[in-house]
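In: The sequence isn't on hand, but the structure is:
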């Protein structure tokens, strides 16, 4: 796991300033504290920060082919590199290292742009081919590793693992994209391919980008997509056995390491399944790390301990006080753009704990999306059955009216909280799902924004993100459709972003066996009925793991990695919320309706409404403005020539 960055003159061979490239590279020091390297030639500069995991002695980057005409900087892991080496050697390529990085340069020489289709892993890399005068960038299929880029007005192309490396260049305009702000307040993150800045973009998952000197920049090319065929007619017994075999293979590949390795263990189904499978693949005890909370309503540590005891792991538990909210500014600086998932706090803490004991940790991320684990999936399926009973032309006026007049009863038992359901029923399936996952739903965003900011949006609605992906999903199965939407949006923009930044802040590599693309493809071939059965989510995974995990872990209610926001904002953070939301930082943007900000605060303080998620979203936006937007480009550090 590393950090990459670079500069490319798309128009010619202007000299790359070593001091500037070094500054960009060092801005990501936390991603790779072991070594740093630069490659500079006319019109091109590549930078790399290394966290040594495989081939500790000869895996330094930038790394070259035999005649040094091809150079690569790489972040991630190619898990099938040991299979590819003999195939490339048979084609005449000579290897000088034992690293997965060298596979990339020779695969490029052998297969060109199609090389990415041969890689199994998590990766973001940039490759310079001097003979072809070509810069090639690529990102892994599920967006585990990040890659930002920008084309400046003078034809300079910048890229980096984190947005901070582009900002460190000094030439990137810090003009905020209004459409990105709209996406953020709807979703809690800025969806690919946008970034918070107009001039910068994210390379979308499963895309590559080819730039040739002297030619206009082409659009990114998609090289993979998951297809929910649902046509695999296997039975439950055979599917359970095959799932165990596929999990075992995926986990075995991700246990290749020359440094200490372990796993996160939350006590949930996904991480417990990963630990159980790891324990069967090694004679040595597995290192496991858990976070416990002093507030029992958020504490899963007893279930993690249950699994740790069963498999005799070296278990490490850190208790975190429920008022662990001092990370707000730290998180804003880590994420570089607004990011509103409050579970970033415990994720940061568990990565901090894990790094004391291991350099690589396996996680259970991606399981909810592929196995059908989210509670919102079951609610959506229920709504879909209701939608199918009435055509949209009848539903829209009936349920639209009910949604408007029914009170928002956050305080009431869940059975009586029908407002959201009524609102969702007035929409199409895609609109209804977007509505259900939005932090601030459309009516709230309309009240939040100032008149001038609404004008700057030009009618843009974050719903367009979901509509775009839905049109490309290739399925009308209700569950498969929303799984596809989550794989393209929430998994990438929220989950993977959270884990990448939190782990790399502590120089920890996190690997993702449940996001192996071959596993995801196989799961997408299975019928939805084997993923959700009645009210039981992750049905197949739970059945497959029954021989290896206790029912108390498999069949308890899902808890999640949550923090007590509502209590914070009525207690220890009450004054901070008021200062942040009503202070000059947000006011000076001209984006927000102050009257509505005051309503959010007063209604939450009184207990009439639970506005904790919208308030946290605003709090993190204000922190972004102070810690990123208004922070000058850092001074250049001393650089060795």
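Out: Great, that's in hand. For clarity, every value in this text was computed on a predicted model and none was experimentally measured. Residues are numbered from 1 along each chain as shown.

In: all contacts plus neighbour counts: C-alpha atoms, from now on.
Out: Will do.

In: Now residue 519: closest residue in space, sequence neighbours ignored.
Out: residue 246 (6.7 Å; C-alpha to C-alpha, 6 or more residues apart in numbering).

In: residue ranges of the helices in the stretch 401-550 of the chain, please?
Out: For the stretch 401-550 of the chain, the helices defined by DSSP state H, counting those that start in this stretch occupy 419-425, 429-437, 442-448, 451-457, 463-471, 478-488, 490, 497-504, 517-524, 539-545.

In: mind putting the ones you listed in JSON lines, mean neighbour count included?
Out: As requested, those are exported to JSON lines (neighbours: other C-alpha atoms under 10 Å):
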{"stretch": "helix 419-425", "mean neighbour count": "22"}
{"stretch": "helix 429-437", "mean neighbour count": "20"}
{"stretch": "helix 442-448", "mean neighbour count": "16"}
{"stretch": "helix 451-457", "mean neighbour count": "14"}
{"stretch": "helix 463-471", "mean neighbour count": "16"}
{"stretch": "helix 478-488", "mean neighbour count": "23"}
{"stretch": "helix 490", "mean neighbour count": "19"}
{"stretch": "helix 497-504", "mean neighbour count": "23"}
{"stretch": "helix 517-524", "mean neighbour count": "19"}
{"stretch": "helix 539-545", "mean neighbour count": "21"}
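
In: try this one side by side with the last:
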């Protein structure tokens, strides 16, 4: 849908999740001033805000609450009051203001172009802006809008803008403002272990519950690892409690004999989901890499490598099923120190510091992967581990409680669900695996398949001259060089979208694979 003037145009393509009724964007608000909203996301507390402030909604769209909060005069607090994931642009035609905002973890993407003469363009994907032509620049600089920020602009009579301020509206370590409108009661723990574990269970279940908000069928990715298995188990429990009539569909992907398929099958049988297995071969995986990089808009090694399976399973879900809202376990590794390299942390304090760093950078890595691989096929990802209240509580716990224990990462999270029957015990305590090992056959990993293919695509001389050809973030491996070439084919000159490669800390590494870590013990190794 398009709303425009000689100087302002808003265009939106809608994938309806909350309501199937035809409520198109931009949404118009007229309480105080005439304002228009385009947004992508879900606002889970829109009904609580309506009740608290007495808003009268004109539509059934959850995002309408953004207009009401803005028109109430809460510019500074509009974004921080929202419990959800979002990226939006709000145009206030009466006061000649433009407001941009993005959710705390950047679960929903947003990019912008702002030229020196005040031309502003915003899009949910960079590919919508890279070929933009402007009178002062044939190729304006495209930048990701920072998560957890809002930016306010003055709109001049000629349609140009002047930025007034870019503001970080909330820290994810703080108790979110919207928690005051939530009836959930958290027991004061004083960090008593049993109370902490009870609070973790309560908050996580509530994180899943609020994300049931949808009028489209809900499904769940299921790798058989701890994170996706917990999400699937709690999700199915709540679906039964809410008397939702359709069975939960779970989806696993892998090559023949992959450990993930076996583990996911066991979880699905335990919880009673309608389970789907997607089998792919090495040729299909290699062929998908080009499409994956185009969809991701990145050349990060581990992100591309891990996205192929998610891209292919999303393609299957869209073509073969009617599930559209897809739950997944992204965010847990960053929050609960699940990466194997955390065993190398010099101290609990440094481990906690790195956990927060990973959360701040999620929008460039795992969250980007989750959103783009699903959205490429018209699906919507929901990530309960990144619930604001859950993450704020978990990060408030003493650093000593959150580190790996007895050689097992995510020990506190596992221990919190130890006395429940949500999952089989061997799944609850299943060791962390390198993604490429869990996904592929015990005979040959995805990591090995990629290296063998790329060896024929990138020679030693090309790699030696990589820094000359790619002075920013020069690739240090043939795999990195291969991905960078594909990225530059689609997005030349935009390498700065990725500030750095994802790499494990506290070791000298040129490859992000867990296989490079001495602590790593794969189920696939003899």
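Out: Sure, I can see it. Keep in mind the model is a prediction, meaning the values are calculated, not measured.

In: before we move on, back to that, now check structure 2 for the residue matching the residue nearest to residue 519 of structure 1.
Out: Using TM-score structural alignment, the equivalent of residue 246 of structure 1 in structure 2 is residue 203.

In: So that match sits against residue 392, correct?
Out: No. If you go by C-alpha atoms under 8 Å, residue 203 of structure 2 and residue 392 don't touch, sitting 10.3 Å apart.

In: which SS class is residue 287 of structure 2?
Out: On the three-state scheme (DSSP: H, G, I helix; E, B strand; the rest coil), residue 287 of structure 2 is labelled helix.

In: That one corresponds to which position in structure 1?
Out: That one, residue 287 of structure 2, aligns with residue 326 by TM-score structural alignment.

In: repeat for residue 141 of structure 2
Out: Match for residue 141 of structure 2 (TM-score structural alignment): residue 199.

In: Let me see the ranges of the helices in the stretch 151-300 of structure 2.
Out: Going by DSSP H, counting those that start in this stretch, the stretch 151-300 of structure 2 shows helices at 193-210, 226-241, 259-271, 282-296.

In: To residue 471 of structure 2, which of the ones you listed lies closest?
Out: helix 282-296 (20.0 Å; C-alpha to C-alpha).

In: That closest one packs against which elements?
Out: helix 301-320, helix 366-375, helix 446-455, helix 478-490 (3 or more C-alpha pairs under 8 Å, 6 or more residues apart in numbering; DSSP states H and E).

In: What separation do you get for the alignment partner in structure 2 of residue 306 of structure 1 and residue 424 of structure 2?
Out: Superposed on structure 2 with TM-score structural alignment, residue 306 of structure 1 falls opposite residue 266. According to C-alpha to C-alpha, to the nearest Å, residue 266 of structure 2 stands 8 Å off from residue 424 of structure 2.

In: repeat for residue 120 of structure 2
Out: Counting by C-alpha to C-alpha, the gap from residue 120 of structure 2 to residue 424 of structure 2 is 53 Å.

In: ok, those two, which is more surrounded?
Out: residue 120 (19 against 16; other C-alpha atoms under 10 Å).

In: how about the more buried one, what's its match in structure 1?
Out: Aligned partner of residue 120 of structure 2 by TM-score structural alignment: residue 157.

In: what about the strand or helix carrying its match, distance to the chain center?
Out: In this assignment (DSSP states H and E), residue 157 of structure 1 forms part of strand 156-160. Mean-position distance between strand 156-160 of structure 1 and its chain equals 21 Å (C-alpha atoms, centre = their mean, to the nearest Å).
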